[in-house]
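A.B. asks: this is a predicted model, with the sequence first.
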Amino acid sequence: MFASKFGIRTFIAFVHDFTAVIAAWWFAYLFCFNFKIPSFYLAPLLEILPWVVPIQAGTFLWFGLYRGLWRYASLPDLKRIFLSVILGTLIVSLVLLVLGFLDGVPRSVIFLAPMLLLLLMGGTRLMYRAWKERRLYSLENYEGKLVLILGTGSTAVSLVKDLARSRDWHVVGMLDDDPRKLGTRLHGIRVLGVIDDLPHWVQKLNVGHVIIAMPSASRRIHRHALEMCSNIGIRAMTVPSYVDLISGKTTISQIRDIELDDLLGRAPVVLDNEGLHGLLTGKTILITGAGGSIGSELCRQIVAFKPGRLVLLELNEFALYSIQEEFQSNFPEINMSFVIGNIKDRARLVQLFEQFHPAVVFHAAAYKHVPLMENDNAWQALSNNVMGTYILARTAIDFDVEKFVLISTDKAVNPISIMGASKRLAEMVCQALQQYVSSAKKNDQNGKTYKTCFVMVRFGNVLGSAGSVIPKFREQIARGGPITVTHPKMTRYFMSIPEAAQLVLQAGLMGGDKGGGEIFVLDMGDPVRIVDLAGDLIRLSGLGEEDIRIVYSGLRPGEKLHEELLAANESTLPTHHAKLRIAQASQIDEQWLTELITWFDQHPVLSDAEVRCELPTWVPEYSYKEMDA
């Protein structure tokens, strides 16, 4: 029974408590009679112990005193000991009374014995824990990595407690800018000074690692801490994000390297989970471009709401295979269909809609790479991003899709690129189709009423997405540099991929409150200089700008120095969600859409120059800027 290690420990603990009962009663008699027990009291003591010990041992088992380890003894364990001793004492007193033994027991012993038993059982457990932790984690015998923790909030305190049980780390101090906490001790760890004192304490204590335990701190604080660590040549790490902590995906002790997402310093997204369950739970959801960065993250977010079926539509075979491998492994309980298809292929779309009857469509499929679409691929960008959106949206209307959510971009605002203009046209197509659905409760010849609600979501860059600047910078750092930045003043809006996907879901839920056809603009925060982003990546790689040079290559075709979230003739209306506003864009009528589709039908293909010449007819705010040689 006690062959296993855990069984042996349980047996030893049980024998200890068994012995403690005998010792408590024996010492109670000794204290009662000043260490000279009269012989006429000694015989009754020996008679009652065979009753006392098994009764008290039974209460120990009843309260589960042997399910934990002494090394982790804590207040809940002491509470269980207290309750078991009190209950055991009451039962013992009752049994002794019934058997007639109680008259021979001094009343002081009845009160003193349980007190001594509590002291013996609780005291030995706490002493063992203190000895074990001191032996394992003292500096004299410690071989783990010395670490300083930045922050003294609840996250930092929890981290100190978790790392106290780790053989890999030893916390030697904490730093925080709160003057009230300087010099205090938190779980035995002293708050040594302010964060700016980091270089001093690293040198004095010979620390090789720093953990930033401030998940809600601003981007400025994270960047400042990272720069200090980079300057003194030590490794900076952090705790999981606030979102991951509250969702239960990770624990505080799962420290990791700092990522660019941490330097954004953005507050976590608050979702209307009840509303999203109504939108997604039990329904068939179709995601186009499901193998891409945003499409795949949308799928990851949606599975949490238990859809009836997830249909992942993708043109790229390898991307679809990769996402299939991930999702079938991680979410086996979700019904999923992985389908190859082109959003311009109406016959294929009709086949899929007839088979699955999706209730909600998230349209993330698009050609997005600005310079690539600018030269030699302009017509393909229009054909895919505009006509593909029209064909998909028109099919969604015909099959009574409830919500159609278009993923747009800030490059659609006052576009100077083909890609940006194509996404603005896609927005306008959805606006016109909303008019088609809504105006005069339009019916077709069969008397069918259309009900699809269109929602457009416009946001900036996402960190680490396919084709973005971040993977390129990482490759350049891996090759030893240099990093190429187009212009020292270039800025972009950034958010993390999970945040973008969450806000797309929230916008999809809110769309239709004002009749449909809304363009939601995400709160992107402050624009970030690309050269600062490059510097952050260099420091995150453990290098300095003297190791990896930054060179300027000049603006590429279709690129702006600064992106915009609203056109000059647009304003926004607030919503009940702090990170979402509605752009008041000009309305698009059905006649415009008819003329646009006719234009596409009349031109099977156009050259880049012809596309640029024709685009202002359809997107008046589009302007083409010739790049300097």
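C.D. replies: Yep, it's here.
A.B. asks: alpha carbons only for contacts and neighbour counts from here, please
C.D. replies: Noted.
A.B. asks: remind me which helix or strand I37 belongs to.
C.D. replies: Under the criterion of DSSP states H and E, I37 resides outside all helices and strands.
A.B. asks: isn't F404 up against V457?
C.D. replies: No: contact status for F404 versus V457: not in contact, 10.8 Å apart, counting by C-alpha atoms under 8 Å.
A.B. asks: take the one below as the second:
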Amino acid sequence: MGKSIRKYILILIDVLLINIAFFMAFFLRFDYHVVEPYFTLYRQSFIIFTLANISTFIFFKQYHKIWRYVNLKDLIDLMVVITMGSAVSSLILFLLQIHLPRSIYPLSWLLNIILIISSRMFYRYIMSNSKVKIKNIVFKNTLIIGAGSAGQMLIRELRAHPEIGLKPVAILDDDKSKIYRSMEGVPIVGTLDDIIKAVKENEIDEVIYAIPSASRTVLRKVIDSLSELHMKVKTLPGIYELVNGKVSVSQLRDVDINDLLGRDPIKIDLDEISSYIKGKRVMVTGGGGSIGSELCRQIAKFNPSHLIILDIYENNMYDIQQELLRKYPDLRMTCLVASIRDEKKLNIIFKEYKPEIVFHAAAHKHVPLMEDSPHEAVKNNVYGTLNLVRCANTYGVKRFVMISTDKAVNPTSVMGATKRICEMIIQSFDRMSKTEFVAVRFGNVLGSNGSVIPLFKKQIAEGGPVTVTHEDVRRYFMTIPEAVQLVIQAGAMAKGGEIFVLDMGEPVKIIDLARDLIRLSGFEPDVDIPIKITGLRPGEKLFEELLMTDDKYTSTKHDKIFIEKPGFNDYDGLVLTLEKYKSKIDDMDTYEIKEFIKSIVPEYNTPEHVTLDEVVATTINSK
């Protein structure tokens, strides 16, 4: 039924109800028998009474509302409008010298309210409980966790979209005062402690968690309680997103590991960030990767004058390019396929585009792979960073922010050690450059390319086993968006030379992470999906560190960001060493490369140490 037809039908219904209310007022006032001359007064005034009320309804847009979603505020608004309509009609009748018995006015007003509000409530009831036949849809009994505004909106949305196939039959909420009451006609049957009982008694097929404001410990309680039933839990987008129409209930999704490990939203200083990015030329290296692409997304929100995305892998960069073109059609953006190893190409790019801010996220990051290809780790991570830093210094970049890693602290891997050298490059160049060079160090990000989460998901999908290197291995985790927000915030706070360290929270045991993912997938760990311990891989630690020493850091105005001190400042020694061996890297074997790294990073833990110059000289001469 079209909107116009529905509107006219509603007006006709209101005309009928208003007339019934007006006549009933006379009928009750005169003890069920309206005699002359009062019946004449009724005939003279009913058209005026009807038109005055309908005109008031139209003026206050009562026919623009969607009455299938009527709530208490809508009913109060309607009551006010009915009162105003009665007042307008009374005024017109007074001006026309049509004097009705005084009791007619309150009686007609009261009857008007009763009939019209009842009609709205009846319409809402009919629409909410109407059965829509949809082929091939089997409705699932659904348990809603949360009897707040999010839960209420969810129930309405599910009823408005029967094609989703979810039927709300019970609600749980930890507010005991709500128990044995109902919301939107759905009974509130208990607290979260009653979840197993509620699932069994109501033959629940789906559980939806609808408490956006609750801590993640509440969600974990739900997951743990349902683990024995092998039941998945879906979650709801934020209630304010639903209110603003940004998402629909059809975007309900399974609870994932981000919901359990992520923390409460991070507070960032939007004004501070906006002031240093807005209107600036910003370059992101590695812009197609997990961190780089998220950097591009968030930077685009702050209206840079030009976003330059640089990456060697064109497919990933194409994806983020297309995404940003859809979301920010007015954004000036250039995507360049180039390697940070190519110093000549980088000079051409910096000279042409003149970036004012650089976020350096390009790197080889896979620990085991870099153990087998240390030459590539050195050439890409170390010399690539050196190329970028020199270009930034030469072409007047104002601020250079490098993404580092917790694996750079007391490194045991080639990857971690090369990132530590990158930190040293950053700090040493800051001493002699007008560019503000800083590094931001953090741990693992959830769901990034090549991280443990996608691997576990793939293994679970294949039926297991899920492989964990050691029962006691622990890692720090952050979600990609929260890590990037803190990186951008740290960039706003930079004065030059700092290594910013992000508060990663408490480290997580990887074996617990594996068990959580198995449960979230609807299986029981070690029963449906086995977990296999494979042993630590080359370069791996049992645990990671974020600070070189525990006592050498200072707080910042942001409670999630710290600064490690003191910094590295031997610019001449570092650059001379890097230049000396730049042309010899490809001629070294794996052991020699690791010894070269150790000569720069003494805390790098390698087997046995010999003099680097002796090793290289012997190798070169023999070739």
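C.D. replies: It's in. Everything numeric in this text was worked out from a predicted model, so none of it was measured.
A.B. asks: aligned to A492 of structure 2, what sits in structure 1?
C.D. replies: By TM-score structural alignment, A492 of structure 2 lines up with L509 in structure 1.
A.B. asks: and its match, what element?
C.D. replies: According to DSSP H and E, L509 of structure 1 maps onto helix 497-510.
A.B. asks: what's in contact with the helix or strand following that helix?
C.D. replies: Downstream of helix 497-510 of structure 1, the next assigned helix or strand under DSSP H and E is strand 518-522. Identification of contacts with strand 518-522 of structure 1 by C-alpha atoms under 8 Å, 6 or more residues apart in numbering yields 427, 431, 454-459, 503, 507, 511-512, 565, 579-585.
A.B. asks: can you give me the end-to-end span of stretch 157-175 of structure 1?
C.D. replies: Stretch 157-175 of structure 1 has an end-to-end distance of 12 Å (C-alpha to C-alpha, to the nearest Å).
A.B. asks: and the gap between I92 of structure 2 and H99 of structure 2?
C.D. replies: Distance from I92 of structure 2 to H99 of structure 2, counting by C-alpha to C-alpha: 11 Å.
A.B. asks: if you count surrounding residues, which of these two has more?
C.D. replies: I92 (16 against 12; other C-alpha atoms under 10 Å).
A.B. asks: need the counterpart of the more buried one in structure 1.
C.D. replies: I92 of structure 2 maps onto V95 in structure 1, by TM-score structural alignment.
A.B. asks: check the mean deviation of the helix or strand hosting that match from structure 2.
C.D. replies: In the assignment (DSSP H and E), V95 of structure 1 maps to helix 75-99. Overlaying structure 2 shows helix 75-99 of structure 1 at a mean distance of 3.3 Å from the equivalent residues (mean C-alpha distance after the TM-score superposition for structure 1).
A.B. asks: what comes into contact with that helix?
C.D. replies: Applying C-alpha under 8 Å, 6+ apart, the contact partners of helix 75-99 of structure 1 are 48, 51-52, 55-56, 59-60, 62-65, 102-103, 110, 114, 117-118, 121-122.
A.B. asks: now do 6 Å
C.D. replies: Contacts with helix 75-99 of structure 1, where a contact means C-alpha atoms under 6 Å, 6 or more residues apart in numbering, come from V52, Q56, T59, F60, L102.
A.B. asks: report the buried residues of it.
C.D. replies: 77-78, 80-82, 84-86, 88-89, 91-93, 95-96 (16 or more other C-alpha atoms under 10 Å).
A.B. asks: where's I13 of structure 2 relative to D174 of structure 2, distance?
C.D. replies: In terms of C-alpha to C-alpha, I13 of structure 2 sits 43 Å off from D174 of structure 2.
A.B. asks: for those two, indicate the residue with more neighbours.
C.D. replies: Just comparing I13 of structure 2 and D174: by other C-alpha under 10 Å the higher neighbour count belongs to D174, 16 against 13.
A.B. asks: relative to S4 of structure 2, how far out is V438 of structure 2?
C.D. replies: Per C-alpha to C-alpha, V438 of structure 2 is found 62 Å from S4 of structure 2.
A.B. asks: name the residue in the two with the higher neighbour count.
C.D. replies: Neighbours per residue (other C-alpha under 10 Å) separate V438 of structure 2 from S4, with V438 holding more: 28 against 10.
A.B. asks: need the contacts of helix 75-99 of structure 1 in TSV with distance to I212 of structure 1 and secondary structure, can you?
C.D. replies: Shown next, in TSV, are those (distance: C-alpha to C-alpha, whole Å; DSSP: H, G, I helix; E, B strand; the rest coil):
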residue	distance to I212 of structure 1	secondary structure
V52	54	helix
Q56	49	helix
T59	46	helix
F60	43	helix
L102	62	helix
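A.B. asks: which secondary structure elements does the longest helix seen in structure 2 sit against?
C.D. replies: Ordering each helix of structure 2 by length in residues (DSSP state H) puts helix 3-29 first. When contacts are defined as 3 or more C-alpha pairs under 6 Å, 6 or more residues apart in numbering; DSSP states H and E, helix 3-29 of structure 2 packs onto helix 104-128.
A.B. asks: residues in structure 1 matched by the very next helix or strand once past the helix it packs on, start to end?
C.D. replies: Downstream of helix 104-128 of structure 2, the first helix or strand assigned by DSSP H and E is strand 140-145. Counting by TM-score structural alignment, strand 140-145 of structure 2 pairs with residues 145-150 of structure 1.
A.B. asks: sorry, back to before: and the match of A492 of structure 2, how far from V157 of structure 1?
C.D. replies: Distance from L509 of structure 1 to V157 of structure 1, by C-alpha to C-alpha: 38 Å.
A.B. asks: same check on R612 of structure 1?
C.D. replies: Taking C-alpha to C-alpha, one finds R612 of structure 1 at 59 Å from V157 of structure 1.
A.B. asks: higher neighbour count, the two?
C.D. replies: Neighbours were counted for R612 of structure 1 and for V157 using other C-alpha under 10 Å; R612 has more, 21 against 18.
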